[in-house]
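Trainee: structure, please.
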Amino acid sequence: MGKAGLPVSPLAPTSFPDLPVIEGVEFASGAAGVKYQGRTDVTLIRIAEGSSIAGAFTKSSTRAACILDNQDKLARGKDDKAGAAIIVNSGNANAFTGARGRESVTAVTGAVAQALDLPEGRVYSSSTGVIGEPLPHARIIAIIGDLATGLDQGGAADAARAIMTTDTFPKGASATIAADGGDIHIAGIAKGSGMIAPDMATMLVYIFTDARIAPTLLQQALDRGLSSTFNAITVDSDTSTSDALILAATGRSPAAEITDLASADGQAFVTALHGVMRDLAQLVVRDGEGATKFVEIQVTGAASDGDAHRVAMSIANSPLVKTAIAGEDANWGRIVAAVGKSGAKADRDLLTIRFGDMVVAENGWRAPDYDEDKTSAYMKNSELVIGVDLGLGQGARTVWTCDLTHGYIDINADYRS
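Mentor: Purely as a prediction, here's the structure:
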């Protein structure tokens, strides 16, 4: 069973990965009783001095207080060579809580700054859970002292569990690069199960590396990977108020500093970072609320990459497509309808649709060798690929989604109660 008492997703990996220790990053987790008693619900992360910090955040116009605070701090860049910290709570989003919400952020980050002897401007916070409820920040502050004394480089797995809400399994991913002078390690954790749709970040994600790299380059490396990872997934088309990605580079690797993303080491770092981002993003989809199918949607032949993205997301977010997938119904007509409503340029007679390696529709009509039995058998798989070629140009995009089952309704119908 997951943290919230839900059955573990059938799409979950068999175990949490063995993440490499990132020198200069320590974790501690505890139970503050933010919403539930007896659940680990707060994580404190300390990041060594001299670290570079980058971030990406939800574009919701009703962003939570912690998001606004994080964005302000990163924009100011003050004390960017001092140590840093991240404090995360689950159970309460501290969103749509007015001035009181900002006061809670200030109180929590100030307490962390005092406990760890850090500038308050280098303490970042995240809150996830119910919207519209005041954050009981005194409960969080009450355990900060214990968390500060319990910081441990090996605590990433516990941290991944502490930040879960309706997640049914903790999420982690890593990579190691052989660079000039030594290895560079990357490790990340994430939470996310519902309210998953672009734009960034639509979940909580914390990624750490021991690479030596300036904040500006680190931000560029992060930004380049968003469109093909965290902005290429959807569970339910709903964008959260509260979600964030924070990336920290401690500079503790013996490898030479990355000063150019176009260099061999720069390219290797970017590729590895984006791989970790993609792995974490896909794990979120595999834990989609009520999900039983993991679906990759490949759109090619679009007039532009933007059009390809519009078509892919139209298919991925279609309740009719997603429920057909849940019912293992090979209803390719719903793909046709989703393409048509996307707003992208499309021509019926140039369209090709594939389920796996089977062409089901082409040239404006059902494929001549279409086999309903074979297609229906394919739909019973737990992992599916739907391909759409628009026949118009070179635009392409791949996104990932899941099916829509009654389990999603069960989880969200009584989320607050």
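Trainee: alpha carbons only for contacts and neighbour counts from here, please
Mentor: Noted.
Trainee: D260: how many residues sit nearby?
Mentor: Using other C-alpha atoms under 10 Å, D260 has 12 neighbouring residues.
Trainee: which stretch of helix or strand covers the closest residue to it other than its chain neighbours?
Mentor: Using C-alpha to C-alpha, 6 or more residues apart in numbering and skipping the chain neighbours, the partner closest in space to D260 is G266 (5.9 Å). Remark: G266 resides in helix 264-286, with elements defined by DSSP states H and E.
Trainee: that helix packs against which elements?
Mentor: strand 171-179, strand 182-191, helix 215-226, strand 395-402 (3 or more C-alpha pairs under 8 Å, 6 or more residues apart in numbering; DSSP states H and E).
Trainee: could you also give me the structure for this second sequence? I'd like to compare it with the first:
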Amino acid sequence: MPVNLKAPVAEHLHAVAGLRIGSTEAGVRKVHRKDVTVFLLEEGAAVAGVFTQNRFCAAPVQVCREHLASGNGSGGGIRALVVNTGVANAGTGEQGLLDARRTCLELAAQLGVQPQQILPFSTGVIMEPLPVDRIVAGLPAAIADAKADHWLRAAEAIMTTDTVPKAFSAQAVIGGATVTVTGIAKGAGMIHPNMATMLGFVATDAAMAPELLQQAVRTLADQSFNRVTVDGDTSTNDSFILMATGKAAHAPITSLESADGQALMAVLRSVAQRLAQAIVRDGEGATKFITIRVEQGSSVEECLRAGYAIAHSPLVKTAFFASDPNLGRILAAVGYAGIADLDQTKIELFLDDVHVATRGGRNPAYREEDGQRVMRQSEITVRVQLGRGAAVDTVWTCDLSHDYVTINADYRS
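Mentor: Predicted structure coming up:
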């Protein structure tokens, strides 16, 4: 069961003018489930993306990078996205690239655009050939299904080991006009920053200069999807795409530092962070959602080193699953995080409202029953003070349970 995460309601997801979405059952890996989705953009939309840092990246990631680059880096010519679940098309060599390109070619022919105007995405089992004939056969039905309000159908269609679809929507008044932001994501395992192991698609009808979009998507990724981790395993297929259709009735935003630019980034960040946190809440086998806030670092990088060390530690994560306040494990993780000249006598550790450690050792006032009270909660905040400066940053993670092993042991069955 996901941690305090409910399935979205279709009526709460706002349509984004200039974008239609359709899904179909193509039988990519399993029958009787939606597994191919298309996003259809009207001419003039801008698209930007960031992708996995795994050097063994999937064929669709390679093709996406090529097609975005062919649009002079702005993605201004992209007219459609096609997403399949079930097979990742990773570890498939030259044939995988041919299959990803054929998917683009076939969809482009049906839409009357160029193959370079299509972005392909895949998620699922690695090192299996993409059943491209089934995907191509399903494209007409996906196109016919395309409607502006099909966000929830798309969120369901891109799921793999997710237990609930992930979709959020928000609106804000910018430049006197109502601006909409809606997004979906998938991910539950192989979740690790740069990117988190996921597919994420966020769209807005805001009018913004195309050259700002790449800056915006990188900033958003760093503030959301690059702040979550489930198991420390970086995927081959991670992709986060931002689309701006320009249909909102306000003056085009030309700077992210302007008042309108900051207002837009705030609503985009809200949706992106909710999607990123939903991935952790639905982490494979997760029973607890954990916020790790590292304060008083000499730099943000230093805070993240400590935060990720705690979040990735199997000993820390299993202690949270067991509700066992074996909290010395957290201090040990901070100690091996690679922070130069760390003075352990300045470390303070808090578990929600409980002051666990002070000056690098057990707080004399700390009682184990207080720690256990917090550990039993479904949502927990770990706060570490390094005593080195004023930098602060946060990562989100979950516990590690028996079910994580079961889910991944049985993944291909």
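Trainee: show me what the residue nearest to D260 of structure 1 aligns to in structure 2.
Mentor: For G266 of structure 1, the equivalent position in structure 2 is taken to be G261, counting by TM-score structural alignment.
Trainee: what's the average distance of the helix holding G266 of structure 1 to structure 2?
Mentor: Helix 264-286 of structure 1 differs from its equivalent in structure 2 by a mean of 0.7 Å after superposition (mean C-alpha distance after the TM-score superposition for structure 1).
Trainee: for that helix, which outside residues touch it?
Mentor: Outside helix 264-286 of structure 1, the residues that touch it by C-alpha atoms under 8 Å, 6 or more residues apart in numbering are 9, 11-12, 171-177, 179-180, 186-193, 221-222, 225, 228-230, 233-235, 258-261, 293-294, 400-402.
Trainee: switch to 6 Å and redo it
Mentor: Identification of contacts with helix 264-286 of structure 1 by C-alpha atoms under 6 Å, 6 or more residues apart in numbering yields 11, 173-174, 179, 192-193, 221, 225, 229-230, 258, 260-261, 401.
Trainee: again, but for stretch 243-252 of structure 1
Mentor: Where contact means C-alpha under 6 Å, 6+ apart, the residues beyond stretch 243-252 of structure 1 that reach it are 23-24, 51-58, 201-212.
Trainee: point me to the helix or strand that includes the aligned residue in structure 2 for D69 of structure 1.
Mentor: Per TM-score structural alignment, the equivalent position to D69 of structure 1 in structure 2 is V63. Element membership for V63 of structure 2, per DSSP H and E: helix 59-70.
Trainee: counterpart of P252 of structure 2 over in structure 1?
Mentor: The criterion is TM-score structural alignment: under it, P252 of structure 2 has E257 as its aligned partner in structure 1.
Trainee: now the closest residue to that match other than its chain neighbours: how far from G364 of structure 1?
Mentor: Beyond its immediate neighbours in the sequence, the residue positioned closest to E257 of structure 1 (C-alpha to C-alpha, 6+ apart) is R212, lying 4.6 Å away. Applying C-alpha to C-alpha, to the nearest Å, one obtains 54 Å for the distance of R212 of structure 1 from G364 of structure 1.
Trainee: neighbour-wise, which of these two wins?
Mentor: Neighbours per residue (other C-alpha under 10 Å) separate R212 of structure 1 from G364, with R212 holding more: 22 against 13.
Trainee: now for the match of D69 of structure 1, how many residues are close by?
Mentor: Under the neighbour criterion other C-alpha under 10 Å, V63 of structure 2 is assigned a count of 21.
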